[in-house]
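>>> Predicted model follows, preceded by the sequence.
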Amino acid sequence: MIIGIPKEIKTLENRVAMTPAAVESLIRQGNDVLVEAGAGVGSGLADEEYTAAGAKMVSAQDAWGAEMVIKVKEPLESEFKYLREGLLLFTYLHLAAAEGLTKALLESGTTGIAYETIQSPDRTLPLLTPMSEVAGRMATQVGAHYLEKTQGGRGILLGGVPGVMPAEVLVLGGGVVGTNAARMAMGMGARVTILDLSHQRLQYLDDVFQGRITTMMSTEPNIRQMVQKADLVIGGVLLPGAKAPKLITRDMLSLMKEGSVIVDVAVDQGGCIETTKATTHDNPTYVIDGVVHYGVANMPGAVPRTSTFALVNQTTPYAMRLAAKGVAALKDDPGLALGLNTYQGTLTCPAVGEALGIDAVKPEDVI
């Protein structure tokens, strides 16, 4: 198969979809790999490294002209012209919050396989997990930064100092993002509370953190109570493929402290805070009702070297299976089949269909 690796064009997105080592593995399998010149520079990977691995350095148009295109982030509007029937696109898509992209994929007949909806046999999300780990850890770092007075925050040191109370950190969701955010916040000395819907998950977190964080059921009264105390709120709620539920509503902002900070990691899926909107690394925050909002939709792009290697570790085995068999590989792996979001003009992710009001079928109905 001919495989294309375009350069990411999202604002300050420095990740790349494949490392030279991964490219070499694909080539040894018998594939031809076309890498857009400069695609890996942001992650510290030079064109010469890709050439040494056997790749051919090409233009964006040529990379997109491949049979299978592997990316990190969803295509932007300027890339819609490359979408076409017969193209297999393997990347993060987050279609529940991207109606324009969804329609472009459907109208073009592109087969879109989304990293974020592929599942392992244990129902975990293997291609979302590494970036959720990065984003969760970053969320605490980012929140600590924007709590500084010079950044518009309350002027609080997350961990406090002897004789002075540390910050109160509220984490919405006890999944991969929430767990990693809580681990970082606790390590920095903050007082941490995690809210989740699953009592079993809260039991697990209480055990893992040995009672050093507070766990609460995620109910509206509990959220209202805790936002009043919080200096930093981290949103880490995920419903695979679907829009995130709005757990903090606009009216709740009036309960929050002046200069408190919200970091909504769920922004890719529409955000779990009603006032969240997607921002970029070069203009990351805005203020509503005195509360600083951080909504960068590609947080791991700020640490591209770490993020690229963490992501490629997980995506390469799937890419090799797709390269060997194409869409037929989905028949052998029900978890991989769940990654199919669009196929020959049909929406194949019911959660996206529900979010956008578009008719959808299950992947097994078309492959």
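It's in.
>>> hey, let's count contacts and neighbours off CA atoms from now on
Noted.
>>> buried residues in stretch 218-228?
Neighbour-count burial for stretch 218-228, with 16 or more other CA atoms under 10 Å as criterion, is recorded at 218, 223-224, 226-227.
>>> I misspoke; the intended subject was stretch 229-240.
229-238, 240.
>>> Dump these to JSON lines, plus distance to Glu258.
JSON lines is the format used below for those (distance: CA to CA, whole Å):
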{"residue": "Lys229", "distance to Glu258": "11"}
{"residue": "Ala230", "distance to Glu258": "11"}
{"residue": "Asp231", "distance to Glu258": "9"}
{"residue": "Leu232", "distance to Glu258": "11"}
{"residue": "Val233", "distance to Glu258": "13"}
{"residue": "Ile234", "distance to Glu258": "16"}
{"residue": "Gly235", "distance to Glu258": "19"}
{"residue": "Gly236", "distance to Glu258": "22"}
{"residue": "Val237", "distance to Glu258": "24"}
{"residue": "Leu238", "distance to Glu258": "28"}
{"residue": "Pro240", "distance to Glu258": "33"}
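>>> then this one, side by side with the first:
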Amino acid sequence: MKIGIPKEIKTKEYRVGVIPSGVRLLVESGHEVYIEKDAGEKSRFSNDDYTQAGAIILQNPKEIYDTCEMILKVKEPQPQEYDLLKPGQILFTYLHLAPLRELTEILKEKEVIAIAYETVQEGKRVPLLEPMSQIAGKIAPMVASYFLSAHNNAMGVLIGGASGALPARVLIIGSGTVAKNAAKIASGMGADVVVMGRNPSSMTELEDIMPANVSTLYSNRYNMEKILPTVDIVIGAVYITGEKAPHLITREMLSLCKKGAVLVDVAIDQGGCIETSRPTTHDDPIFEVDGVIHYCVANMPGDYPVTSTHALTNATIPYVKKIADMGWQHASLEDAAIYSGVNVAGGFVTEQAVAKAHQMEYYELKSIIDNCPEFGGTV
């Protein structure tokens, strides 16, 4: 299979879809790998690193999309990439389609085979989301601490406090991978940390492994309204596979927050778990609503590409190889994790959560494969 890796063009997105060791694995398996010139530069991989591993360097994204059967990316296609997509082309990347109706319609119209990292699921695990969730969780307390400073029009509270001065109080909403890593870093910085979730086993685990400055609280509206006036930082860490994030802090609740508090909405890729959130970029990361600072950068790990690229591509490469070796149809039917990753195929939405979010018709992927001649089935 011809596999292409274009350079990421989302604002301040420095990751790349494959590292040289992944190229070598694919080439040794009989595949052709094409990578756009300088695509790995910010992740500290040169063009020579890729050519020595067996890749072919192409000069621009159009050559990549025109040449390749599978496009391997990190972030969802940007508007300037829409016209490059071709029918039947496999797109394997983070998509987060639930809040992105326009992109969902484009993928349908173009009849792309859109496989989303974030919905590849093994049991209860989302193995291609976990490494980036880990990194985003670790970043969140650091950016919150920085933007809590007075020169950012925030409270001017040091997250770890000082002798005779209390530390910041941090509320983390969620109890999954993002939450655990955010709690680990925030507690290590000396904050008073409260993790609010609904999964009893996850919260028990957190209590067992976290230091004494981390406590847990059951998530409901009553408890949220009681705790919001007491915290300096809120980290939204909610994820429901493929679905639009629920608004656990409503517009009305914002009035309960301290003036100058900082909200970091890590769930912004899925629409955000704070009603007043909207996607921001590393160039312009924050905005203020009613005196409360919002940080809603939709690609937080992209600013730490050396770490993030390694962590992501080490997780994705076994799935890439299986899809390339078997073809996406056979790989999907053979591997339930890949099957769960297919969000759009041949003009049909095959992920229930995405169909529900956009009120589009949902089609079972197996029926699409079985009944469409172009996918090897019969009508």
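Right, received. Where do you want to start? Predicted model, so just to flag it, every value in this text is computed and none were measured.
>>> Can you pull the TM-score for these?
Once superposed, chain against chain, the TM-score is 0.98 (TM-score structural alignment, normalised by the length of the first structure); 366 aligned residues with a CA RMSD of 0.9 Å.
>>> which of the buried residues of stretch 229-240 of the first structure lies closest to Ile70 of the first structure?
Pro240 (20.7 Å; CA to CA).
>>> re earlier: now, which of the buried residues of stretch 229-240 of the first structure sits nearest Thr110 of the first structure?
Checking those against Thr110 of the first structure with CA to CA, the nearest one is Pro240 at 21.3 Å.
>>> check contacts around the nearest residue to that closest one once chain neighbours are set aside.
Using CA to CA, 6 or more residues apart in numbering and skipping the chain neighbours, the partner closest in space to Pro240 of the first structure is Thr117 (5.9 Å). In this structure, Thr117 of the first structure makes contact with 125, 128, 240-241, 338-340, judged by CA atoms under 8 Å, 6 or more residues apart in numbering.
>>> correct me, but Pro300 of the first structure touches Val134?
Yes. Pro300 of the first structure is within contact range of Val134, at 6.0 Å (criterion: CA atoms under 8 Å).
>>> Looking at these two, which is more packed in?
Between Pro300 of the first structure and Val134, counted using other CA atoms under 10 Å, the more crowded position is Pro300 (25 against 21).
>>> packing partners for the longest helix along the first structure?
Using DSSP state H, we find that the single longest helix of the first structure is helix 304-325. Applying 3 or more CA pairs under 8 Å, 6 or more residues apart in numbering; DSSP states H and E, one finds that helix 304-325 of the first structure contacts helix 20-28, helix 129-146.
>>> The longest one vs the second structure, average offset?
The superposed helix 129-146 of the first structure is, by mean CA distance after the TM-score superposition for the first structure, a mean 0.4 Å from where its aligned residues fall in the second structure.
>>> what distance separates the very next helix or strand once past that helix from the centre of its chain?
Downstream of helix 129-146 of the first structure, the first helix or strand assigned by DSSP states H and E is strand 168-172. Counting by CA atoms, centre = their mean, to the nearest Å, strand 168-172 of the first structure is centred 20 Å from the centre of its parent chain.
>>> Quick one: the residues in the second structure that strand 168-172 of the first structure pairs up with.
Aligned by TM-score structural alignment, strand 168-172 of the first structure falls on residues 169-173 of the second structure.
>>> residues in contact with that stretch?
Residues from elsewhere that reach stretch 169-173 of the second structure (CA under 8 Å, 6+ apart): 159, 179, 182-183, 186, 191-197, 219, 230-238.
>>> That one vs the first structure, average offset?
Compared with the first structure after fitting, stretch 169-173 of the second structure has a mean deviation of 0.2 Å; criterion: mean CA distance after the TM-score superposition for the first structure.
>>> any idea what Leu97 of the second structure aligns with in the first structure?
Counting by TM-score structural alignment, Leu97 of the second structure lines up with Leu95 in the first structure.
>>> all helices in the first structure, in order from the N-terminus.
Assigned by DSSP H, the helices in the first structure fall at 20-28, 47-53, 60-64, 99-108, 129-146, 176-187, 199-208, 220-229, 304-325, 329-332, 334-337, 350-356.
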